[in-house]
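Engineer: Okay, sequence plus prediction incoming.
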Amino acid sequence: MALAAAVGVGPVASARADVVCDERCQAAWAQQRANAMPRTAFYDPPVPLPWAAAGTVIRREAAAGYSVPARVTRLLYHSRTGTGRDVAASAVVLVPSGQPPRGGWPVVVDAHGTSGAARECAPSLMRDLYHGDQMARFLGRGYAVIAPDYAGLGTDGRHALGDKVAAADDVVNSVRAARQGVPGLSRRWVVWGHSQGGGAALAVAERQVRRPVDGYRGAVVTSPAALLRETVGYAASRPGLGAFVALVASGAHVSDPRIDPARLLTAEAVGRLGSVRSGCLGVVSAVLGDLSGPGLVRSLDEPRFVRFLKANSVGTERVAGPVLLLQGQADSVIPVWMTDRVARALRGNGSAVDYRTYPGLEHDTYPGRVVGIDDGAMGDILAWVARRFGGRGAGRT
């Protein structure tokens, strides 16, 4: 059974009537709705989409209603799928108040972590912009922030989660679009990516070796989903992480429709995939979080899926540098041993990597419980970015 037949429509927990949206699921839906911005016709590209060069702006508008203090411009622009097909993608550009400095605001591009696979899961359709607290720290230092959604989030079509070529193109094409659509930006930019976005940031750094976009000053990469086969296998074995397996299976199906999630996941898990259609990460986690191991997975050795995971892993090829690679030692989603392997591989191929690990830091921050890598290491991130925009090389602060 293909994924398209397994997913439902609208805010339901599953395509199956016998799967109940429990209290945790209902709370996740309530949180998603409370944080949602209206998805307007702005996000609907022309049909058919007239071809244009990657990074060409389709439309732009001033946007308000976000919790991050900044002037916000919303962009719809041309990007590319992993196979090179022209596709529309959305982004927001945030700039500090006041006039830009001489030469323009230096730019931090946010390659966001996993938010979900539905159109509603675009960070630009969330009041907090998903990483808004951290964006505010960059804005406070006088940087502009470009925040692409990834194609299929916000816009029509489907999100090819895990496809590194598509993700890297969405990021670099958002830079090109922002330069067209928002005045006052510097040509200098760094990419900052966490988790799924950490993998995307490394994919950008790989792409810069072959097809550079001018002005690039380096990448900040935190707890990256870099080694996809290891990441999926680890998530499948851990209670509470089943959502990530389902979302990667969904993304692999979008990238290659011959990859059938029903060959990868159990009938029970496939029966709950309706949550992927309109629920974001919190909802999908609530719906699938009780499944792990043989209750979640039939087999992860399906040949096409294995090829997809291998082809879209990052951290083994040489990257354009420098790279600041950060990992929490208490991370329960991307364990430290995975990022240790990435750091060794990158150093071994001659990439310029500054790798730092942090005792006690988790994957994400849960107030009152744990501190995530981006919040716990933000002082080091800001210092490193400042040095990159100051023209000096990477190294410890």
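Structural biologist: Sure, I can see it. Residues are numbered from 1 along each chain as shown.
Engineer: For the rest of this, base every contact and every neighbour count on C-alpha atoms.
Structural biologist: Noted.
Engineer: Arg80 against Val87, yeah?
Structural biologist: Yes: Arg80 lies in contact with Val87 (C-alpha atoms under 8 Å); the separation is 5.4 Å.
Engineer: Next, the buried residues of the longest helix along the chain.
Structural biologist: If you go by DSSP state H, the chain has its longest helix at helix 164-181. By 16 or more other C-alpha atoms under 10 Å, the buried positions in helix 164-181 come out as 164-179, 181.
Engineer: Give the next helix or strand downstream of that helix.
Structural biologist: Using DSSP states H and E, the helix or strand that follows helix 164-181 in sequence is strand 185-194.
Engineer: and the angle from that next one to helix 164-181?
Structural biologist: On the basis of axes from the mean of the first three to the mean of the last three C-alpha atoms, to 10 degrees, strand 185-194 is oriented at 150 degrees to helix 164-181.
Engineer: Which neighbouring elements make contact with the strand or helix carrying Ala62?
Structural biologist: Assessed by DSSP H and E, Ala62 sits inside strand 57-63. Applying 3 or more C-alpha pairs under 8 Å, 6 or more residues apart in numbering; DSSP states H and E, one finds that strand 57-63 contacts strand 71-80, helix 164-181.
Engineer: what's the angle from the longest one to strand 71-80?
Structural biologist: So that's helix 164-181. 130 degrees.
Engineer: the strands in the protein, which residues?
Structural biologist: Per DSSP state E, the chain carries strands over the ranges 57-63, 71-80, 86-95, 105-111, 144-148, 185-194, 216-222, 323-328, 353-358.
Engineer: quick one: contacts of the longest helix of the chain?
Structural biologist: 54-57, 60, 75, 77-82, 89, 91, 93, 109, 111, 146-148, 150-151, 160, 185, 199-201, 203-204, 207, 213, 312-314 (C-alpha atoms under 8 Å, 6 or more residues apart in numbering).
Engineer: In addition, the following structure is provided for comparison:
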Amino acid sequence: MYCIVLISFWLLISQQCYGQVLWPAAESRSNTFNSTYGSLDEEQARSLMRSANLSEAQQQAVLVAINFERSNWAGSSTQLDAFYQDVPSTATVEAGTPIKIENYTNTTLYTIPPGVALSRMLFTTETINGTVIPASAIVLWPWLPRRFANISGLPVVGWGHGLSGWSGECGPSHIRNIWYAYGAPFTLALQGYVVVAPDYAGLGVDHDAEGNFIPHQAFAGPAAGNDLIYSVQAAQNAWSSLSKEFIIMGHSQGGGAAWAAAEKLAKKPVEGYLGTVSGSPLTSFPATVNLVLDQPVPLGAGLARLSTGISSIFPSFQWSDWLSDEGIRLTQVLQWLQGCQSVALELIQSPNLVREGWNATWYLSAFEDLTRVGRKEFAGPMLVLEGTADAMIPAVLTSAAANETCSTWPKSQLQYTLLEGVTHVSVLYAGQQIWLNWIADRFSGIDAPTECVQEMVSPALEKQAYQAEVGYTLQYAFYPYEVA
């Protein structure tokens, strides 16, 4: 532990003890698959997949997905990066405390926009059970921060990402485009906001100072909501130039996390909180199971994802409570490979992953009681965005959560905006003007409506004329003609 005072080119760092500040780049960037990173042994991986009865074609597809994910790492494996590995003790530290700061992160390892700087941070947060643990985050710094007459300091938005995976390798701070790119975090930074973007606990940093494994509590909105609140507080403590005022925003899993954070802030207010933006929020995993995951393949994939972390909430839970022998084998392969979303899409797509009678157990209803958002008082105002063509989290689920909340709390300052013909991730792009204006209004001190508001927004042209999905991946440019 070192006591450090640094002066950056844009701000004065608070004089506090955080740990080592600047780590050397883990690796130089590469335009090929990062297949030498980590501890993957291809023959061992194939042997494990063969034991799980994957065909040669399936094995090859999984290996390609692994290499694709590794080619999008920012540097090397988190298991080789001292920033994630050397974790200071959190035994006597309260949640919301920065414990390690890397002020100048090597931006050439990322595909972030020009005019944006990047820092990494370790901070303390709480699990859904209330245990204080370490987590990782990144901070995006705009070249020209926005200024608002009624606040002092640089305006802060806490960003909550959608589902990226289950292992340490799946933290957005470890991914070149930080997972969402221009969907929100890059756009916010280019609009002049300081973006504090946590990896949810268990992603990025996956162990504490004593070496205890930290599982990611997937789909547990209140847990990720804690990460959002405490990462913002930690950043404000680490960098004195940040405003005390802040907005929380998230999408999908992060949309549910942002909503859950607003509910927590109603019970435990934090000075400076101005409101929440919740995009395509996951409000209820069981409701999503009933409506979206009611076919064998998506049901098995969903339960396998949830199973990787639910035992940290309910210690008596066993994978065999939900998963078949095949489901257990494939989930074990997913964990051993440290696979994220791309690997999961190739690996856990069998129709035979679910154990018969899985829904007779009490775990799903107990998980619902702990994690469902909506119908509760929240600290407003809150903007909820949803697309009518969202197949991942259908509008009927978000509408139900919004309607139930407004029925119970009619003066709760909830603005529910439906975007006609818009899909899941695309709601951030189609609705960009809506949420950017809403955020600017909150920082400008403009009052939101004092009661629930619902609206439908339609496109200028026929809805089928528009690009429906994000159809690209940001990659490095290695030659002048690629950026001409």
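Structural biologist: Received the coordinates, thanks. Values in this document were obtained by computation on a predicted structure and should not be read as measured data.
Engineer: could I get the strands of the first structure as a markdown table with distance to Ser278 of the first structure and mean neighbour count?
Structural biologist: Shown next, in a markdown table, are these (distance: least, C-alpha to C-alpha, whole Å; neighbours: other C-alpha atoms under 10 Å):
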| stretch | distance to Ser278 of the first structure | mean neighbour count |
| --- | --- | --- |
| strand 57-63 | 23 | 17 |
| strand 71-80 | 21 | 25 |
| strand 86-95 | 18 | 26 |
| strand 105-111 | 21 | 26 |
| strand 144-148 | 19 | 29 |
| strand 185-194 | 23 | 23 |
| strand 216-222 | 27 | 27 |
| strand 323-328 | 31 | 26 |
| strand 353-358 | 35 | 18 |
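Engineer: nearest to Ala6 of the first structure, of those strands?
Structural biologist: strand 86-95 (24.9 Å; C-alpha to C-alpha).
Engineer: got the contact list for that closest one?
Structural biologist: So strand 86-95 of the first structure is contacted by 43, 45, 49, 51-52, 54, 70-81, 105, 124, 139, 143-156, 170, 174, 178, 182 (C-alpha under 8 Å, 6+ apart).
Engineer: what range in the second structure does it sit on?
Structural biologist: Mapping strand 86-95 of the first structure onto the second structure (TM-score structural alignment) gives residues 132-141.
Engineer: chain center to that stretch, what's the gap?
Structural biologist: Chain-centre distance of stretch 132-141 of the second structure: 11 Å, with C-alpha atoms, centre = their mean, to the nearest Å.
Engineer: Please enumerate the helices of the stretch 151-300 of the first structure.
Structural biologist: With DSSP state H, counting those that start in this stretch as the criterion, the stretch 151-300 of the first structure has helices at 164-181, 196-210, 228-237, 242-255, 261-264, 267-271, 274-278, 281-288.
Engineer: For the equivalent of Val194 of the second structure over in the first structure, list the residues it contacts.
Structural biologist: Here Val194 of the second structure is matched to Ala144 in the first structure, going by TM-score structural alignment. Residues near Ala144 of the first structure by C-alpha under 8 Å, 6+ apart: 93-96, 105-108, 138, 185.
Engineer: distance of Ala144 of the first structure from Ala53 of the first structure?
Structural biologist: From Ala144 of the first structure across to Ala53 of the first structure, the span is 24 Å (C-alpha to C-alpha, to the nearest Å).
Engineer: Quick check: the counterpart of Leu288 of the first structure in the second structure vs Gly300 of the second structure, distance?
Structural biologist: Alignment note (TM-score structural alignment): Leu288 of the first structure maps to Ile348 of the second structure. According to C-alpha to C-alpha, Ile348 of the second structure stands 7 Å off from Gly300 of the second structure.
Engineer: Name the residues contacting each of the two.
Structural biologist: Gly327.
Engineer: which position in the second structure aligns with Ala203 of the first structure?
Structural biologist: Under the alignment (TM-score structural alignment), Ala203 of the first structure pairs with Ala260 in the second structure.
Engineer: Verify the stated contact: that match with Arg375.
Structural biologist: No: assessed by C-alpha under 8 Å, Ala260 of the second structure is found out of contact with Arg375, at 11.1 Å.
Engineer: So these two - more neighbours on which side?
Structural biologist: Neighbour count, other C-alpha atoms under 10 Å: between Ala260 of the second structure and Arg375, Ala260 has more, with 30 against 17.
Engineer: Show the contacting residues for the more buried one.
Structural biologist: Contacts of Ala260 of the second structure (C-alpha under 8 Å, 6+ apart): 221-222, 225, 373.
Engineer: rerun at 10 Å
Structural biologist: By C-alpha atoms under 10 Å, 6 or more residues apart in numbering, the residues touching Ala260 of the second structure are 220-226, 228, 254, 266, 276, 278, 283, 371-374, 376, 378-379.
Engineer: cool, Arg85 of the first structure as well?
Structural biologist: 51, 79, 166.
Engineer: For these, which pairs are in contact in the second structure too?
Structural biologist: By both residues aligned by TM-score structural alignment, their matches' C-alpha atoms under 10 Å, the contacts of Arg85 of the first structure still in contact after alignment to the second structure are Ser79.
Engineer: Would you mind putting the contacts of Arg85 of the first structure into a markdown table with distance to Leu273 of the first structure alongside?
Structural biologist: A markdown table is the format used below for these (distance: C-alpha to C-alpha, whole Å):
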| residue | distance to Leu273 of the first structure |
| --- | --- |
| Trp51 | 33 |
| Ser79 | 28 |
| Ala166 | 23 |
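Engineer: Arg16 of the first structure: which of the contacts of Arg85 of the first structure is nearest?
Structural biologist: Ranked by distance to Arg16 of the first structure (C-alpha to C-alpha), these are led by Ala166 at 31.6 Å.
Engineer: ok, so what distance separates that closest one from Arg396 of the first structure?
Structural biologist: 32 Å.
Engineer: returning to that earlier point: so which of the helices and strands packed on strand 57-63 of the first structure gets nearest Arg388 of the first structure?
Structural biologist: Among these, the nearest to Arg388 of the first structure by C-alpha to C-alpha is helix 164-181 (17.5 Å).
Engineer: which part of the second structure lines up with that closest one?
Structural biologist: Helix 164-181 of the first structure corresponds to residues 221-238 in the second structure, going by TM-score structural alignment.
Engineer: ok now the matching stretch, how far from the chain's centre?
Structural biologist: 12 Å.
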